[in-house]
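[1] Turn this into a model:
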Amino acid sequence: MRKPDMVLTVPPGTGVESCAVFFSDRARRLSIRIRPDGSLQMTVPFGVSGKAVNAFLLEMIPWIRRTLPGVRRRSAAAKKADLRFPDAVTLAFPGETFRTEYRWLDKCWTAARLDRESHTLLFSGCVLDGGSVLSAFSELLKRTALSLFPDALTDLSERTGIAFRRCTVRMQSSRWGSCSADGNISLNAKLLLFPPEIVEYVMIHELCHRREMNHSAAFWREVTAFLPDWKIRRSALKREFEKLPEALRRLA
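    Reported below is the predicted structural model:
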């Protein structure tokens, strides 16, 4: 990997001491990322002043403070458990299985994409770093879930007659969904790994919280009205989670 064009000192209390800056003729805007090892890398278009670069770093400090602990936690967990990414991954919600392939590039990042024609999950970049591979897959799951879940939730909303305000997607260890008082429903991207009937249970569960913001008997009556077999589906969710490869269970 080439040497940085600049190295900036990061203000104390951020959790990292410096930020490597790389100028790029392909960059269209300033961007900053946290590498799996916890270091910072900024990409800057040519022609941007040093003053603007420093100002951008200061602007991103709150984001760095929020994001850095999670990146380090995932990387440490991967190294501690010596996690291996599976040879194939099934996204059961859309019903597709992808064979895992790797393409090493002399980069400090790892990217993941799905090739539906060849049914391949391709990782490219710094693929020898297990933490980087997991982070790339986590981001891929979130993007894919965001392209599928809002429409699926809207269909269920119309079927049940229960409205919601907005659907968001997060990556969490084992919290499958949440519903806020103002009607925002959040779903775990890992639900893509589970069959449609399980995802439907989680979505119905969260929609019913629009009527009962608790887990009272009244809440479960609401769920039962739409899914009489919800107990079977809830048990299946737990079983399917335990069947996931260790690397995928630990995604958060």
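[2] make it CA atoms for all contacts and neighbour counts henceforth
    Will do.
[3] where do the helices sit along the stretch 101-250 of the chain?
    With DSSP state H, counting those that start in this stretch as the criterion, the stretch 101-250 of the chain has helices at 130-160, 196-208, 217-226, 230-243, 246-249.
[4] Make a markdown table out of those and add distance to residue 63.
    Below are the helices of the stretch 101-250 of the chain laid out as a markdown table (distance: least, Cα to Cα, whole Å):
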| stretch | distance to residue 63 |
| --- | --- |
| helix 130-160 | 17 |
| helix 196-208 | 29 |
| helix 217-226 | 37 |
| helix 230-243 | 31 |
| helix 246-249 | 25 |
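[5] one more, for comparison:
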Amino acid sequence: MSLSEQLELFSEVPAALVIPSKLPVPTKPAADIAVVPTVRPPSLAAGTRWREVRTGTQTIGFVLQRSRRKSIGLTINDDGLLITAPSWVGLGQIDEVVIEKSRWILDKLSVSQARKAQMAMAHTRWQDGGDIPYLGNRIILRLGETQGPTRFLGSAFAPVDGDTLRLALPVTAEHGRIRDIVHAWLQHQAQAWFDQRLQHFLSVSQLQIKRWRLSSAATRWGSCNSDGNIMLNWRLIHFERDIIDYVVVHEIAHLREMNHSKNFWREVGRILPGFERARNILRQQDPACLPLI
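    Reported below is the predicted structural model:
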């Protein structure tokens, strides 16, 4: 079974990686992977054990569980790396898989740990005086008013750092309620702004879509299918407008080229000259980790 370790910007990210039980040990393990701590969980479920394997980069610890499945499965969960393997597969074969897939494992562990750190800090944002990213700037949440709608004290689609979003909530409001109201406001803004940019670039490209809608996908920024339906991740509203334009144009270009060929990128450049900067910035981001709230 062949697997790709480098995922395309708009492709699905697997929640779990399933691979055959026999893989060769690499002769040159990747040397450019940052050290990622793998710590034994404080407790182990019945029928599992902790095991560590030394790779060319670092030692990787994982929870091993035997099962009736026919192949070795790798999953990243809250405790780190979980490997499920048939009872007849030897420990040596399991170790070989860990070494072979060490790049994938460390990449996903790094993302997972960053996500948990973000979640641990999230409560500091969901309060009076907290700040959130909006169209490339940081805006401040203000509570204390108990009546009226959510109000943004700034230019709706041209914010500057320090603009205020006033919520009709007491300063003692529960964090989850603050988050839900802010998310609803952000999605409303995304719906309006993305629609404006879609209409603009559809006019520039002389193309048409069937319909579009917001997405909450955790694995992609946008998508376009052969029927002319476009989806855009609402969390793009956290980014500066040039990056949003790039994703919008990326999906519009798929109306002509349902691939990532040279013709496709030529079409992107025709609609949005100089798109490369935004593409390079977005390539460094992972929808699974953004927004940071």
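[6] Let me know which of the helices of the stretch 101-250 of structure 1 is the nearest to residue 178 of structure 1.
    Evaluated with Cα to Cα, the helices of the stretch 101-250 of structure 1 place helix 196-208 nearest to residue 178 of structure 1, the distance being 6.2 Å.
[7] whereabouts in structure 2 does that closest one align?
    On the basis of TM-score structural alignment, helix 196-208 of structure 1 is assigned to residues 241-253 in structure 2.
[8] From the rest of the structure, what touches the matching stretch?
    Contacts of stretch 241-253 of structure 2 with the rest of the structure, by Cα atoms under 8 Å, 6 or more residues apart in numbering, involve 135-136, 194, 197-198, 201-202, 207, 221-224, 230, 232, 236-237, 264, 267-268, 271-272, 275, 278-279, 281-282.
[9] Buried among the residues you listed? Need that as a selection in PyMOL.
    This is the PyMOL syntax for the buried subset of the contacts of stretch 241-253 of structure 2, where burial follows 16 or more other Cα atoms under 10 Å:
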select buried, resi 135+136+194+197+198+201+202+221+222+223+224+230+232+236+237+264+267+268+271+272+275+278+279+282
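[10] what angle sits between the helix or strand encompassing residue 105 of structure 2 and helix 175-205?
    Assigned by DSSP states H and E, residue 105 of structure 2 belongs to helix 102-122. Per axes from the mean of the first three to the mean of the last three Cα atoms, to 10 degrees, the angle that helix 102-122 of structure 2 makes with helix 175-205 is 120 degrees.
[11] counting contacts, what elements does helix 102-122 of structure 2 pack onto?
    For helix 102-122 of structure 2, the packing partners by 3 or more Cα pairs under 8 Å, 6 or more residues apart in numbering; DSSP states H and E come out as strand 72-77, strand 80-86.
[12] how about the counterpart of residue 153 of structure 2 in structure 1, what does it touch?
    Structural correspondence for residue 153 of structure 2 with respect to structure 1 (TM-score structural alignment): residue 116. For residue 116 of structure 1, the contact set (Cα under 8 Å, 6+ apart) comprises residue 98.
[13] quick one: residue 116 of structure 1 and residue 221 of structure 1, what's the gap?
    Taking Cα to Cα, to the nearest Å as the measure, residue 116 of structure 1 and residue 221 of structure 1 are separated by 40 Å.
[14] Then residue 21 of structure 1?
    To residue 221 of structure 1, residue 21 of structure 1 is 57 Å away according to Cα to Cα.
[15] Among those two, which residue is more densely surrounded?
    More crowded of residue 21 of structure 1 and residue 221, by other Cα atoms under 10 Å: residue 21, with 20 against 14.
[16] what's the helix or strand for the more buried one?
    Secondary-structure assignment from DSSP H and E places residue 21 of structure 1 in strand 18-24.
[17] so that strand aligns onto which residues of structure 2?
    Per the alignment by TM-score structural alignment, strand 18-24 of structure 1 matches no residues in structure 2.
[18] what helix or strand does residue 8 of structure 1 sit in?
    Here residue 8 of structure 1 is assigned to strand 6-9, by DSSP H and E.
[19] For that strand, list every residue counted as buried.
    Neighbour-count burial for strand 6-9 of structure 1 flags residue 8 (criterion: 16+ other Cα under 10 Å).
[20] now do stretch 132-148 of structure 1
    The neighbour-count check on stretch 132-148 of structure 1 (16+ other Cα under 10 Å) flags 132-142, 144-146 as buried.
[21] same for the longest strand along structure 1, what does it pack against?
    Selection of the longest strand in structure 1 by residue count, based on DSSP state E, yields strand 96-104. Judged by 3+ Cα pairs under 8 Å, 6+ apart, the packing partners of strand 96-104 of structure 1 are strand 88-91, strand 120-125.
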